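K.L.:
All I have is the shape, not the residue letters:
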């Protein structure tokens, strides 16, 4: 959130500024794009504009102005952060006197090497994530062996919340060991320093020091995390196709062979442009490339 200029002349000039200009000022080196401001209210602001990232059809954020004590708010989801240079952004945000009002930071234990959800659940019951003398609210969503993925919640929205869940299973791989530990922080009762942008893992450990005994000093790279996301969704997609349409595809393949047609010609008849919703939040070229890798391994 950034304070806007004051005065009649300044307000007139600010009204001419495009969302793309503001992104350039606050997030130098970014690869985002933004619509123009429209009179659509959002979170107490009168005008807003959608923000997009390369390769993604759906918005990854929103920018809003004209409200909330003459501030401008920029909100970007996790799926759009690959298009932001966080180090350069922090320096620019410091220059403009910006402040963070909410931040979500996550650690991905891709191979289940560091974090066991049942152990975190036990620690939560024992009060290891409580702050002060008052127990934190906590809940556990059990998938009861369905493979859909269980989840632990400690704390409350609007203040501070820990969410640990079986991310790989949530993505569709019912045997995945992938666990994500996510911390959501709001500025209502605390200062969120801009240095958090340099070290998301530091933000997690600062909010819940008990996690230091589980999490390593370094987080997996975004590329490795995205690769695991695509693998899980690609496996789920092939399982769904096999279950829902496997027999139909087999019959069409046999008929095509008798008609002298190839498998490729049958696929051309059945497919249409676009990406399935299961790949929302992943650039199309990344989804295709990583799915090709998955297919190579599955076919061999």
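P.N.:
Ah, there it is. Remember, predicted model here, so these are calculated numbers, not experimental data.

K.L.:
Only C-alpha atoms from now on, for both contacts and neighbour counts.
P.N.:
OK.

K.L.:
Can you get me a residue count around residue 294?
P.N.:
17 (other C-alpha atoms under 10 Å).

K.L.:
Which secondary structure state does it sit in?
P.N.:
Secondary structure, DSSP: H, G, I helix; E, B strand; the rest coil: residue 294 is helix.

K.L.:
show me what contacts it?
P.N.:
Residues in contact with residue 294, defined by C-alpha atoms under 8 Å, 6 or more residues apart in numbering, are 231, 234, 235.

K.L.:
From residue 241, how far out is it?
P.N.:
To residue 241, residue 294 is 15 Å away according to C-alpha to C-alpha, to the nearest Å.

K.L.:
what's the answer for residue 43, then?
P.N.:
Taking C-alpha to C-alpha, one finds residue 43 at 41 Å from residue 241.

K.L.:
Quick one: neighbours of the residue nearest to residue 103 when sequence neighbours are not counted, just the number.
P.N.:
Once flanking residues are discounted, residue 103 sits nearest to residue 185: 5.4 Å by C-alpha to C-alpha, 6 or more residues apart in numbering. Residues within reach of residue 185, counting by other C-alpha under 10 Å, total 26.

K.L.:
My guess is residue 185 contacts residue 155. True?
P.N.:
No. Taking contacts as C-alpha atoms under 8 Å, residue 185 lies outside contact range of residue 155: 10.2 Å.

K.L.:
Below is structure B, check it against A:
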């Protein structure tokens, strides 16, 4: 059964948590440039490359800024001269960093902090921040006027959705705010040009106030939008499938989709209850001491399958007992949590949560015959020849420098003899695979093989 935003199908499951990120095209372009620069080995980290892009594009021949620095257009991003020209005045003007002669002398972690401080002084950064905050305002307007459910749409004077700024940032973002639906905490917003965009999370309370098909239509039109977390819940109010049933499914392999079995944990909660006077007397007579309590697992069972750090996890728990519900004491909830770790969560997953839920594990296949797979992407190792060689040299020094020292000073071998002994039997083009994969060609390889 195909589903679209105009003719949505009623799902048995529902969205219980949703996180989306987005950013203006200008920020997306800077992020792409930073990935290229980092991939080329021009910078030691992506964050460092991104900060440099933010600063560097601010300085052209006609620009004026808090940092009075001129940059030659011929200077490329893979040159240390770029750092010296951009940050030299700030390096000398800061008491914390005055001891360093150049940006490259600052330790890596401190260098990231220094770069971030320099970035925040630029008009470029302030302009991008304004663009991002404008996108947030537009998002909130659409949330109140189009995306909110009919029940949540109030008058123009009374908005159902609002947010209040927090004192600090969140999740490495520079700024954050709490999202409210009818003045009830319903999620968070975090943003910053230094973090490259906006993150908006809706909790279960927030998701209940969203018209999901209209949210899907809005997200489709937004630039550079991505779902980073999607929680889908199935509520079995009668408890036809218990947590112990799911545990049996686990033992039968119904939570295994590959040859690698997932991790799991099973938790019971309850209370201690006193035993009867007769049982206490019998226990004391038999064992010589008084047993005062029995452990009663009446607080509910919870089963976790998978790992959050791998981007896919299921949890099944007795929500009726958790909520102490008198009308629905057997209520069991099964939840699927997906994160954009080695996977792309399609926007269409918002419309057909049943198919996504059923495709996640064979144990959830009873929901529907439809399947919408959120497949994992193969993680390709990103190699940079210069960085790999630098790392291997460091490991070699740590592991074998004393042995080489022994060969040189105790056995009194010459440098040529040491090299000959350690490389005996190797061809000139025999180099580590990790450097080979970085497309580094050894010098004169063509001459040596012809």
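P.N.:
Alright, I've got the coordinates. In this text, all values refer to a predicted model and were calculated from it rather than measured experimentally.

K.L.:
Quick TM-score on the pair, please.
P.N.:
Put the two chains on top of each other and the TM-score (TM-score structural alignment, normalised by the length of structure 1) is 0.64; 214 aligned residues with a C-alpha RMSD of 2.7 Å.

K.L.:
Need the counterpart of the residue nearest to residue 103 of structure 1 in structure 2.
P.N.:
If you follow residue 185 of structure 1 across to structure 2 using TM-score structural alignment, you land on residue 338.

K.L.:
I'd guessed that match sits against residue 233; true?
P.N.:
No. Residue 338 of structure 2 is beyond contact range of residue 233, at 11.5 Å (criterion: C-alpha under 8 Å).

K.L.:
In a helix, residue 98 of structure 1, correct?
P.N.:
No. Residue 98 of structure 1: not assigned to a helix; according to three-state DSSP it is coil.

K.L.:
With adjacent residues omitted, what lies nearest to it?
P.N.:
Counting by C-alpha to C-alpha, 6+ apart, the residue nearest residue 98 of structure 1 is residue 2, at 4.6 Å.

K.L.:
For the equivalent of the one you found over in structure 2, give its distance to residue 243 of structure 2.
P.N.:
Per TM-score structural alignment, the equivalent position to residue 2 of structure 1 in structure 2 is residue 22. According to C-alpha to C-alpha, residue 22 of structure 2 stands 37 Å off from residue 243 of structure 2.

K.L.:
repeat for residue 361 of structure 2
P.N.:
Distance from residue 361 of structure 2 to residue 243 of structure 2, by C-alpha to C-alpha: 15 Å.

K.L.:
Neighbour count: those two, which is higher?
P.N.:
Per other C-alpha under 10 Å, whichever of residue 361 of structure 2 and residue 243 has more neighbours is residue 243, with 22 against 16.

K.L.:
what does that one align to in structure 1?
P.N.:
By TM-score structural alignment, residue 243 of structure 2 lines up with residue 117.

K.L.:
show me the residues around its match that make contact.
P.N.:
By C-alpha under 8 Å, 6+ apart, the neighbours of residue 117 of structure 1 are 151, 152, 164, 165, 166, 179.

K.L.:
Settle this for me: the second one is touching residue 164, isn't it.
P.N.:
Spelled out, that is residue 152 of structure 1. Yes. The criterion here is C-alpha under 8 Å, and residue 152 of structure 1 meets it with residue 164 at 5.1 Å.

K.L.:
Show me which of these two is the more surrounded one.
P.N.:
Counted by other C-alpha under 10 Å, residue 152 of structure 1 and residue 164 do not tie: residue 164 has more neighbours, with 25 against 20.

K.L.:
In structure 2, what residue corresponds to that one?
P.N.:
Match for residue 164 of structure 1 (TM-score structural alignment): residue 316.

K.L.:
Surely its match is within a strand?
P.N.:
Yes. Membership of residue 316 of structure 2 in a strand is supported by three-state DSSP.

K.L.:
which stretch of helix or strand covers the match of residue 185 of structure 1?
P.N.:
Secondary structure assigned from DSSP states H and E places residue 338 of structure 2 in strand 332-339.

K.L.:
name the helices or strands packed onto that strand?
P.N.:
strand 226-236, strand 312-317, helix 319-322 (3 or more C-alpha pairs under 8 Å, 6 or more residues apart in numbering; DSSP states H and E).

K.L.:
again, 6 Å this time
P.N.:
strand 226-236, strand 312-317 (3 or more C-alpha pairs under 6 Å, 6 or more residues apart in numbering; DSSP states H and E).

K.L.:
what's the closest of the ones you listed to residue 271 of structure 2?
P.N.:
The minimum distance between residue 271 of structure 2 and these falls on strand 312-317, with 17.2 Å, by C-alpha to C-alpha.

K.L.:
Could you check how far that closest one is from the centre of its chain?
P.N.:
Centroid displacement of strand 312-317 of structure 2 relative to its chain, using C-alpha atoms, centre = their mean, to the nearest Å, is 18 Å.

K.L.:
Kindly report the same for stretch 26-39 of structure 1.
P.N.:
18 Å.

K.L.:
what separates the residue nearest to residue 103 of structure 1 from residue 251 of structure 1, distance-wise?
P.N.:
53 Å.

K.L.:
Structure 1: helices as residue ranges?
P.N.:
For structure 1, the helices defined by DSSP state H occupy 8-16, 19-26, 86-95, 117-125, 167-170, 200-207, 222-259, 263-270, 284-299.

K.L.:
Look at residue 220 of structure 2 and say how many residues are nearby.
P.N.:
14.

K.L.:
Please disregard the earlier target; I meant residue 229 of structure 2.
P.N.:
A total of 20 residues lie near residue 229 of structure 2 under the criterion other C-alpha under 10 Å.

K.L.:
quick one, what contacts it?
P.N.:
Counting by C-alpha atoms under 6 Å, 6 or more residues apart in numbering, residue 229 of structure 2 touches 18, 19, 338, 339.

K.L.:
aligned partner of it in structure 1?
P.N.:
In structure 1, residue 229 of structure 2 lands on residue 102 (TM-score structural alignment).

K.L.:
How much space separates its match from residue 232 of structure 1?
P.N.:
29 Å.

K.L.:
Equivalent analysis for residue 215 of structure 1, please.
P.N.:
On the measure of C-alpha to C-alpha, residue 215 of structure 1 and residue 232 of structure 1 end up 23 Å apart.

K.L.:
what's the answer for residue 148 of structure 1, then?
P.N.:
Counting by C-alpha to C-alpha - residue 148 of structure 1 and residue 232 of structure 1 are separated by 12 Å.

K.L.:
What of residue 254 of structure 1?
P.N.:
30 Å.

K.L.:
Looking at those two, which is more packed in?
P.N.:
residue 232 (24 against 14).
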